[in-house]
Structures are given as structure tokens and as C-alpha cells.
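Q: here is the input, now give the coordinates:
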Amino acid sequence: MDFGLVLQTDPPGAATVGLMRRAERNGFRYGWTFDSAVLWQEPYVIHSRILANTQRLIVGPMVTNPGTRTWEVTASTFATLNEMYGNRTVCGIGRGDSAMRVAGRKPNTLARLSEAMSVIRDLAEGREAVVDGTPLRLPWVAGSRLPVWMAAYGPKALAMAGREADGFILQLADPYLTEWMVKAVRQAAADAGRDPDEVTVCVAAPAYVTEDASDAAMAHAREQCRWFGGMVGNHVADLVARYGEESSLVPAALTSYIKARHGYDYAHHGRAGNPDTEFVPDEIVDRFCLVGPVETHLERLRALRELGVDQFAVYAMHDAREAVVDAYGEHIVPVLHDGPATS
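A: Okay, the predicted model is just below:
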């Protein structure tokens, strides 16, 4: 199992770079950042600094979308980073949540996402692609490789990830839902004539390591991670709007908790103490996140690995960012890491 670190690009940018260097020293192989241009600093500028200050870390957005930038710009950015630092990038991409909605736009359609994934990959790897009816190729690209990993929850998106993406990003760490969704992705890959094992599976969720499992320690850890249920809830609300509350196409284990949800202010997006996530119960925090002593993390991660998860990416938006990176580096990565990562 590989490990990644996921950060928001809050200023100062040097702090993000420093945390990624710390992650690499602790055996992490991937460095991910949010991509929401209004809420945080521009990620690709910071990615360049991360790559310049690390030796092996593979970097990318978790996640970008097809609407914030034109596709040839996104492809050129990745190809430029690859030329400068070797093929150490990965494109995490989805329909778009905060980046689109904060700017007054709707998330992209799956059809648009499908086309964008193909075009971005082709252009970044030096092949011709059609953008808005015009054939384009980046003539300076040579030897660039860009895996494209798709974030998904719903049945149509999961099927698309299995058919078309190089990797699948699942932003929650519940074993039951992970098993359900990984099976859907792998079945879609097989139905498309692909080897299902060729689709890399990345689970991303907050992790908070406590010294013990006392009530006080667990209560604090849950409060630091409760924001995540709100972030996931934005996507779940879209699924409920599309499929209904009782649909057999989407597990109730994913959708039922948002019944008490009342709106969402992106000013608090992805931050501990988010007042719009008070509806998220402790049970969801415990299921979706990893909170508790080291042994609790190891038990959950072993279960996820058995379900086919190739990477666990740690969301570190809480008051113990350095501590969780160090704890994973000392107690968890050496136990579960399988060897060098590949992009």
C-alpha cells in the first residue's frame, strides 16, 4: 500500500511545501492538493516548488475539474512539470464541487468529464486531440506520461471510472462502501475489456492519531475531522437529488446521514470547526475517517488493502498535521508499504 498526503494550499505556500517534504521523509509517495482557485492558492505553482524540493514524491490535484481551466492549459501544465522534474505527476479529476460552485457554476457533466480526461491525457503525452472542434498537439512534448485518476461516488461515475480512468479516487474510508464501489469500478473495467487490476484504487480520508481511545481523545479527534462528512455530503446531496432517497442504485449507508443537512457555506469548506457540518454524527466520522490510536488505523488500513485499495491518502486539515505525518511515518507506513510507487 502506498501513502499520500492531501493538503489545502493555504498561504504561506512555503508551509505546504514543507509539509510535503516532511511527508516524503516519512515514506509517503504521493503529495496531493485541493484545486479551488478562489478559496486557496494556485496549486500548480506550489506543485512546481514541491517537485523541486523533493526527490521521489508524485504530485497532483485532488481534484481538478474540466471547467476551471481549458483542457490544453491543464495538459500543458502537467507536461511542463514532467519535463522539468521527470514523470512525477498524476491528474486527479472530477466533476468539480467548490471550484465550480464558488464561482457560480454548476459541476460539469459526466460526458464533459469523459471527454476532458481523454483530451488532457492525450495532449499531456504528446498525442493529438480535438479541443472545441480544433485538432491540437503540443509539439514540444516528448516522453511525458500522465495517469488520470477519477473521483467518483455514484453508479454512472463509478462505471465511467472503470471504463476510462487509470485510477479511481474514493473520498471516504468506510470498508462497506469501499467494497461496494471498488466492485462497481472493477466490473465496469472488465465489461470494457480492461484488466480490472490495472485501475489503481486510492482511498482518501482524514486521519487523526490519538495516544489512546479515551472519551476525551476520541471526542477531540472527531471534532477535528467532522468537516469531512460535510464535504462528502455535498456530493451525496447531488446523488440524492438525482436518484432519490430510497434508490437501490446508491447505498443507504452513503446517503441516509444527510437528511439533517441544511445548506453549505464554502467559506468553511474543508476546515475543522465548519459550522455547516454539525449534522454529521460521530458514527459517520468513525466510518468515513480514521480516528483513534495507531492500532485502529492499522486495522482499518489492512481491511482496505484486502479490498484492493492501493493507496491511502491522508487528508490533514486539522490541528495535528505534523503529528499525523510523523505518526504514520513511524508506525504505519513501514508496516503496510509494499515498495516503491509507480506513476
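
Q: only C-alpha atoms for contact and neighbour calcs from this point on.
A: OK.

Q: okay, and Ala161 sits in which element?
A: Using DSSP states H and E, Ala161 maps to helix 155-164.

Q: list the buried residues in the following helix or strand past that helix.
A: For helix 155-164, the following helix or strand on the C-terminal side (DSSP H and E) is strand 167-170. Across strand 167-170, burial judged by 16 or more other CA atoms under 10 Å covers 167-170.

Q: columns distance to Tyr30 on top of those residues, output as TSV?
A: Compiled in TSV, the buried residues of strand 167-170 are given as follows (distance: CA to CA, whole Å):
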residue	distance to Tyr30
Gly167	14
Phe168	15
Ile169	13
Leu170	15
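
Q: Ala207 reaches Leu290, doesn't it?
A: Yes: counting by CA atoms under 8 Å, Leu290 is a contact partner of Ala207 at 4.6 Å.

Q: of the two, who's got more company?
A: Using other CA atoms under 10 Å as the criterion, Ala207 and Leu290 rank with Ala207 on top: 29 against 26.

Q: distance of the more buried one from Glu295?
A: 13 Å (CA to CA, to the nearest Å).

Q: which strands and helices sit next to the helix holding Ala161?
A: Applying 3 or more CA pairs under 8 Å, 6 or more residues apart in numbering; DSSP states H and E, one finds that helix 155-164 makes contact with helix 110-124, strand 148-151, strand 167-170, helix 175-191.

Q: structure for this one too, so we can compare:
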Amino acid sequence: MPLPPLVLSMGDPAGVGPAITAAAWASLQTDPSVAFYVIGAPELYRDHCKVQVISSPAETIGVFGSALPVLPIGVMPHVDPGRPDPATAAAIISAIETGVAHVRVGQAAGLVTNPINKALLYGAGFRHPGHTEFIAELCRPEDGEPLRPVMMLTGGGLRVALATIHQSLASVPGSLTQDSLIELGTIVHTALQSDFGIATPRIAFTGLNPHAGESGALGREEIDIINPAAETLRYRNINISDARPGDTVFAEALSGAFDAVIAMTHDQGLIPVKTLDFWGGVNMTLGLPIVRTSPDHGTGYEAAAAGTARPDSLIAAIRSAVMVARNRQTK
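A: Modelled structure (predicted):
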């Protein structure tokens, strides 16, 4: 069956979102298999490409080949690239909410989110630690348990999920638990099967400490937390390694030994991905009932002001969303 179109949320209109969205459309407009529409203000895109206002996601396929389909959202003040304006906060939030709603009812195959600035949104009632957590809350079943979204970065031949994200290094050891790593390993295993089409995934845990703790000489987190979690996961028929040294495990994954790596800290996992593919990395959210991807960069206010934004990561995020949606469709 053909997929519905993807939906893009506009992100911060003062950032690179409008420019990279228009550039992605210009690059992809001849390929209806990756058709998308963007929820935003039409005037944000008219300086960059031809625009067609739509009133329904269903109009996207008929428009995509000749113009960027834009579903208008609210009232937008004049926006200067590179100059964030708190007056745009409500529309930014509404675009995300609307995009999630469209995917949940099947009007869109997946959501690709342009970057936001959380600090800008707090005055409009945004109370979530990040973009991902907000989307997870929007996807939470009524009267259901909170979802655990998992960040996975892909690029340069690597798939890397993160055990901890935006927190200080000093707080990481105390936040790692066997139960949390077991849940994380299960989510990654399931996503590799359903989203990436890998029937028998092979996963590696990194160690937290140098040389994966060197049998306790450099720290006991591997012995006390990571390896017992791995043992439980293997008992549940999930193919995952004990903690591997962080300075070699990514080379092992590139050689084909592992389909994904679970890194213990943010920088441990992102440095190899961004070094190998700085422009084309993709942020994928696992563990949600909807498909969600995002470019692996921020709002880029300076690039927006200078007109130097590159769409590589957004284009990769669009293609990744289509891949996941197709794989889920076949399950």
C-alpha cells in the first residue's frame, strides 16, 4: 500500500528550518515516495521556493511535484532569520502538536521535526525537558503509563542509542541502573527489528569507564550494572554484549560485528557519529507508537542569518522516516 505523506513541523522560524525545508523539497520534489508537507506559515518559505497552501494532508501528493505544500498554522509575526522571537512560541508548539495528531490518525506516515529552542518556548507554557519528551507525552495513551522515548543517532554507518542524554558527567554513574538498561536494550532490539528490518539484531553496550573498567580496576559500573543487565537481556534472547571499551566498540560496529551500539553518555555516542557524518546524521526516536525523526543539529541561528544552512541532515531524516514507516507497514 502507498504511504501517506510525511509531515514536517516548522521548528523555530528564525532558525534554519524554513531554508532547509525549502532546500529539501527542491532536492526531493521529483520523488513522490518521499512526499511531505510542512506545518507552518507560508510566508516563511516563499523567499526560498514555490509554495502551495493546502487545507488537508491528502492534498500533498498532488502538489508536491510542483510546489512545497504548506498547511498554515496560526498567526505568525514577521520573522527575521537569526533573530528568535518569543511571539512565535505558540505557533511552534502548535505545529508539533498538530503533526503528532496527524500521524496518530494516519493522515501522515511519520513526523520529521525541525529544530526548536526550548528556552524560547518556556514562556508559552512548554514544560518538558526537550522536544522528544514533549512528543512522547503527546503520544501517551489516555490513562496509560508514560512512554520511554529513546534517542538513536544514525550516520556514517553507525546506529548509536544513548543510555543518558543531557546531564552532567558527574551525575551519570548514579543514574545508571540495571532495570533502566534492560528496558533500553529491549526497546533498541525491538526497534532494530520493526524499524530497520533486522531480523536478528546484534547490539553492543559500551562501558562507562576507560577499558570498560578493566575488571574493576577503573570502576565497577560495568561489573555491578552494565554486564548484569546484558546477562538478563541475553536470557531473554536478545543478542547483546557485555560492556565493550568505548574506544574500540564503534570500530567493531563499523566492521560489521554489531548492528547498533548503546552508549552510556551523550558525547561518548555522538562523537563518532558526528565525526563520521557531521552533515548527514539523523536523530531517530525509538519506543514511540509514531515514526519520528529529526535533523541532528540545532536551530542554527547564525547559519539562518548568513543564508548558509545545509539541508543534508533534514533530507537524511526524511528518507529515514520513510524507511521506518515502510518497515512498520510490512509488520
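
Q: what's the TM-score for these two chains?
A: The TM-score (TM-score structural alignment, normalised by the length of the second structure) is 0.32; 187 aligned residues with a CA RMSD of 6.9 Å.

Q: just the strands in the second structure please.
A: 6-9, 36-39, 51-53, 68-71, 111-113, 150-155, 158-162, 203-206, 240-244, 260-263, 282-286, 292-295 (DSSP state E).

Q: format the ones you listed as JSON lines; extra columns: mean neighbour count and distance to Ile93 of the second structure.
A: Formatted as JSON lines, those follow (neighbours: other CA atoms under 10 Å; distance: least, CA to CA, whole Å):
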{"stretch": "strand 6-9", "mean neighbour count": "30", "distance to Ile93 of the second structure": "9"}
{"stretch": "strand 36-39", "mean neighbour count": "29", "distance to Ile93 of the second structure": "11"}
{"stretch": "strand 51-53", "mean neighbour count": "19", "distance to Ile93 of the second structure": "20"}
{"stretch": "strand 68-71", "mean neighbour count": "28", "distance to Ile93 of the second structure": "15"}
{"stretch": "strand 111-113", "mean neighbour count": "29", "distance to Ile93 of the second structure": "11"}
{"stretch": "strand 150-155", "mean neighbour count": "23", "distance to Ile93 of the second structure": "20"}
{"stretch": "strand 158-162", "mean neighbour count": "25", "distance to Ile93 of the second structure": "25"}
{"stretch": "strand 203-206", "mean neighbour count": "27", "distance to Ile93 of the second structure": "35"}
{"stretch": "strand 240-244", "mean neighbour count": "23", "distance to Ile93 of the second structure": "38"}
{"stretch": "strand 260-263", "mean neighbour count": "27", "distance to Ile93 of the second structure": "30"}
{"stretch": "strand 282-286", "mean neighbour count": "25", "distance to Ile93 of the second structure": "18"}
{"stretch": "strand 292-295", "mean neighbour count": "28", "distance to Ile93 of the second structure": "16"}
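
Q: okay, those in JSON lines with distance to Ala303 of the second structure next?
A: Supplementary listing: the strands of the second structure in JSON lines, determined by distance: least, CA to CA, whole Å:
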{"stretch": "strand 6-9", "distance to Ala303 of the second structure": "19"}
{"stretch": "strand 36-39", "distance to Ala303 of the second structure": "21"}
{"stretch": "strand 51-53", "distance to Ala303 of the second structure": "22"}
{"stretch": "strand 68-71", "distance to Ala303 of the second structure": "22"}
{"stretch": "strand 111-113", "distance to Ala303 of the second structure": "18"}
{"stretch": "strand 150-155", "distance to Ala303 of the second structure": "22"}
{"stretch": "strand 158-162", "distance to Ala303 of the second structure": "27"}
{"stretch": "strand 203-206", "distance to Ala303 of the second structure": "34"}
{"stretch": "strand 240-244", "distance to Ala303 of the second structure": "38"}
{"stretch": "strand 260-263", "distance to Ala303 of the second structure": "30"}
{"stretch": "strand 282-286", "distance to Ala303 of the second structure": "19"}
{"stretch": "strand 292-295", "distance to Ala303 of the second structure": "15"}
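
Q: so which residues of the stretch 1-150 of the first structure form strands?
A: 2-7, 30-33, 58-61, 91-93, 129-131, 134-136, 148-151 (DSSP state E, counting those that start in this stretch).
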